[in-house]
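generate coordinates for the sequence data below:
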Amino acid sequence: MGSTNGYDALLVVSFGGPEKPGDVMPFLENVVRGRGVPRERLLEVEAHYQGFGGVSPINRQCRDLIAALDVDVPVYWGNRNWHPFLEDTVRRMTQDGVRKAAAFVTAAYSSYSSCRQYLDDIARARAAVPGAPEIVKLRHYYDHPGFVAAMADHTREALARLPEGVRDDARLVFTAHSIPVSMARTAGPTGGAYEAQLRTAAALVTEQVDPGRSWDLVWQSRSGPPHVPWLEPDVCDHLEALHGEGVPAAVLVPVGFVSDHMEVVYDLDVEAAATADKLGMPLTRAATAGVHPRFVSMVRELLEEPEPAPCAATCCPAPVRPARQE
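From the prediction side, this is the model:
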C-alpha cells in the first residue's frame, strides 16, 4: 500500500438520510433549515420517503463503502444532515487522538452544495471541538478513471437489459441534480464548473461504453421556487422530447450521484420510469458507482495522491437568490 501523506485517518463525509419513518421530517428540516421552504413542499417530499418505508438508501451505501475500503488508516464517517453527524464524528476523532485526516466527500463535482458547503461543514465541526484534527478534503474525482470505469460498467449492464431490438439505437441520458443557474455560473474559480465537469464525465463514460453513441445531459430533482431559474431540461420532459424525435429507448445514467438516495430512487425509478411507461418507451437505469471495485480502489488512490491545494475562499460560493417576483 502506498503513502497516505501523513494522514492518520480517513473521514467519509456524506449528505445523510433517514433510517426509519420517524426520522424523515426532522431530517428534511435539517436539510432546508434557513431556506424558507414551504411546509407543503416538505410534506410532499416526506411522502416520497415514506413510500420507501421512511428509509433512504444513502446511509446503507456509506456503510457498505466503508466496509469495502482497503486503507491503512482508521475510517470515520460523518454526515451533514443526519446521524452520525459530522460534529459528533470529529469529536470522536479528537478523543481517539487523530491529528490529520483526509476527507472523502460523496460528491464528485464542483458546486456550492457539493463542495463549498462541505468545506463549511468541516470548518464548523472543527470549530465546535477543541483540539480537533486538521482535515484535508480530497480533490474532485468526476474524471478519475475509477469513477469513470464504475459508471461505464453499470451503463453497459443497463444497456444489456434493454430489448435487443432497440438496444443499438438507445440514447444514453446522463442525469444530475439540477441547481440554480446562479449557482451553476459560479461553481468554480472560473465559473460554470459544475455543468462542464458533468459533461466531461458523461463523455468519458460514453467513450468507454460505445464511442459513437448519442448521449445527453439532463437534470432532475429540482426543488426551488418557480421564480428561481434552475438548470434544464428536466429528465421527464427530455424523455418526452426523445420520444417525439423517434428515439426508441433510453438508459438513464445518474452520473451526478455516487450512491443511491431518494433523488435517484424516486425521481428516476418512479417518476421517470412512469413517464417512459406512459410513452411506451423501453427504459433502464444504470446503477450509481456504489461499491464497484474500481470506485472503492479510487478512494485509496486519492488518499495516496499528493495533498491537494486548499480551495480558494471564493471557490463555489453560495448562489445568489433573486427576489421573488410578485
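
contacts, neighbours, all on C-alpha from now
OK.

show me what contacts the most centrally placed residue in the chain?
In the chain, the centroid-proximal residue (C-alpha atoms, centre = their mean) is Phe257; its distance is 3.2 Å. Neighbouring residues of Phe257 by C-alpha atoms under 8 Å, 6 or more residues apart in numbering: 107-108, 176, 288-289.

out of those residues, which is nearest to Ala47?
For the contacts of Phe257, the closest approach to Ala47 (C-alpha to C-alpha) belongs to Ala176, at 22.1 Å.

excluding its backbone neighbours, what's nearest the closest one?
Spatial nearest neighbour of Ala176, chain neighbours left out: Gly256 (4.1 Å); criterion: C-alpha to C-alpha, 6 or more residues apart in numbering.

list the contacts for the one you found?
Gly256 makes contact with 108-109, 175-177, 198 under the criterion C-alpha under 8 Å, 6+ apart.

another one to check against the first:
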Amino acid sequence: MSEALDPTPYDALLLLSFGGPEGPDDVVPFLENVTRGRGIPKERLKEVGQHYFLFGGVSPINDQNRTFLDALRKDFAEHGLDLPVYWGNRNWAPYLTDTLRDLVRDGRRRVLTLATSAYASYSGCRQYREDLAAALATLRAEGQETPRVDKLRHYFNHPGFVRPVIDGVLESLADLPEEVRDGAHLAFTTHSIPTAAADTSGPAETHGDGGAYVRQHLDVARVVADAVRAETGVDRPWQLVYQSRSGAPHIPWLEPDICDHLEERHAAGAPAVVMVPIGFVSDHMEVLYDLDTEAAAKAAELGLPVRRSATVGADPRFAAAVRDLVLERAARESGRGATPCALGALGPSHDLCPVGCCPARTPKPAAAGADSPYP
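So this is what the prediction gives:
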C-alpha cells in the first residue's frame, strides 16, 4: 500500500448516525429513545410520530445509510484503501454500543468516526461525542478493552460535499418553468436550533450571535450561490432559513421558518424559489416532511413555484471526500504532512474539539475531544 493510501494508525471507520424507525411499531419506542430524560408522555410521542406514520412508520435514514455504506466501501476498494467500515446509530438499531462491541470483538483498537452531521452544534457534534463516551463507559463496565475513538473534522465546506449541492441547485433551476427560472430565489435551509445553542456552537472564540453554526451555514450558502451565479450568469437573491423547529414555544429558536419565508418571498414578488437543504446530509424524514410535504403545500397554497434540490446522500464525490478526510487525519496523526481541502472563507475545521466547544446545559463526558475521559 502506498503511503498516500495508508490509514495508519486507524484500523476502522465508524459511520455514526441518528437512526430511525423501520416500521409502525418502532415509531414510539424510537421517539422514546430520542427524548429519554425529558418526561414527554407517550400520547404526545404518538402525536409527534404522525410525521412517520404518514410514510408507513418508516424513516428513510437507515436505508440511506446502508446505501452510503455501500458507496464508501466501493470507493475505498476501488482506491486501495484497506479500512473496514462499521455503522452504529444513536437512537435505533444498529445501536452504537452494539457496534463498538463488534469493533472490539474484531480486534479494532483505533477507530475514526464519521458523524452524519456536517456542522458544529451541540446536537450535531457534542451530543454524538457524549453518546460515544457513554457507549465506551458501558464497554469498560463490562470489562472489555475500549478502543481509542477519534472523530473526523466538520466537512461542511469540503469540495466533495459542496459540489453535489451546487449541481443539485442547477438541476432544480433547470426544472423550473423557463419564464420564472431567472428570477428564482434560493432558500438555503437547515435545522433550527435554540438561539442559545447556536450562540455557543463551535469553539469558545466563535461564540455569540449564532456562533459557528450560523457562520458555517452562511459560508457554504455563499459559496453555492456564487458558483450558481458563475454557471448561470444570474445573480439570485438568497437567504439562510430554518425548518423542523421543536420544543417549547417560549424558547427562542433560529428564524425565519421556511414556510414563513415562502410567504414573505411571495408577498415581495419572487416568481419562484429553490429550497436548498444544505444542513442535511441525506433525504431523511425532516427533508421529506418539512420540505417536500409541509413547505411544498404552503407553496402550492400561495401559487408559488418551488423546487427542492437534492441532498448529498450517497453521491460518489461525497464518498471520495470521506476517503480524503480519513487519509488527511491519518497522515496528521502519524506525523506525515497533509493539506486539508476546504472551500469558502472559514478554512478547514479543527480535528479535536476543544474544551468549551458546543457546551451542554448539563455537562456530560464526551469522547473524541480535548476533554475526553478516554485517551
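
could you report the separation of Ala196 of structure 2 from Leu54 of structure 2?
Going from Ala196 of structure 2 to Leu54 of structure 2 by C-alpha to C-alpha, to the nearest Å gives 32 Å.

quick one, which of those two is more surrounded?
Set Ala196 of structure 2 next to Leu54 and count neighbours by other C-alpha atoms under 10 Å: Ala196 wins out with 18 against 11.

what's the counterpart of that one in structure 1?
Correspondence of Ala196 of structure 2 to structure 1, assessed by TM-score structural alignment: Ser182.

re earlier: distance-wise, check the residue nearest to Ala176 of structure 1 relative to Tyr7 of structure 1.
28 Å.

what do you get for Ala68 of structure 1?
Applying C-alpha to C-alpha to Ala68 of structure 1 and Tyr7 of structure 1 gives a distance of 19 Å.

between these two, which is the more surrounded one?
Tyr7 (22 against 14).

aligned counterpart of that one in structure 2, please.
Taking TM-score structural alignment, Tyr7 of structure 1 has Tyr10 as its aligned residue in structure 2.

against Gly168 of structure 2, how distant is that match?
33 Å.

can you list the buried residues in stretch 73-87 of structure 1?
75-87 (16 or more other C-alpha atoms under 10 Å).

equivalent range in structure 2 for that stretch?
Aligned by TM-score structural alignment, stretch 73-87 of structure 1 falls on residues 83-97 of structure 2.

how long is the matching stretch from one end to the other?
Start and end residues of stretch 83-97 of structure 2 are separated by 20 Å (C-alpha to C-alpha).

for the counterpart of Val241 of structure 2 in structure 1, which residues are in contact?
Using TM-score structural alignment as the criterion, the counterpart of Val241 of structure 2 in structure 1 is Val218. Neighbour list for Val218 of structure 1: 173-176, 232-235, 238 [criterion: C-alpha under 8 Å, 6+ apart].

mind checking which of the residues you listed land in helices?
Of the contacts of Val218 of structure 1, the ones assigned to helices by DSSP state H are 235, 238.

now the contacts of Val218 of structure 1 as a markdown table including distance to Val37 of structure 1 and neighbour count?
Below are the contacts of Val218 of structure 1 laid out as a markdown table (distance: C-alpha to C-alpha, whole Å; neighbours: other C-alpha atoms under 10 Å):
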| residue | distance to Val37 of structure 1 | neighbour count |
| --- | --- | --- |
| Val173 | 30 | 22 |
| Phe174 | 28 | 27 |
| Thr175 | 24 | 24 |
| Ala176 | 21 | 23 |
| Glu232 | 21 | 17 |
| Pro233 | 23 | 15 |
| Asp234 | 21 | 20 |
| Val235 | 23 | 24 |
| His238 | 27 | 18 |
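
show me where structure 1 has helices.
Taking DSSP H as the test, the helices found in structure 1 are 24-32, 39-50, 58-68, 86-95, 117-127, 145-160, 164-167, 181-184, 193-209, 235-244, 262-265, 273-279, 293-304.

so which bits of the last one are buried?
Read that as helix 293-304 of structure 1. 293-304.

repeat for stretch 294-304 of structure 2
295-296, 298-299, 304.

so where in structure 1 does that stretch end up aligned?
Under TM-score structural alignment, the match for stretch 294-304 of structure 2 is residues 271-281.

still on that earlier bit, how near is the match of Ala196 of structure 2 to Arg116 of structure 1?
Counting by C-alpha to C-alpha, the gap from Ser182 of structure 1 to Arg116 of structure 1 is 15 Å.

good, wrapping up.
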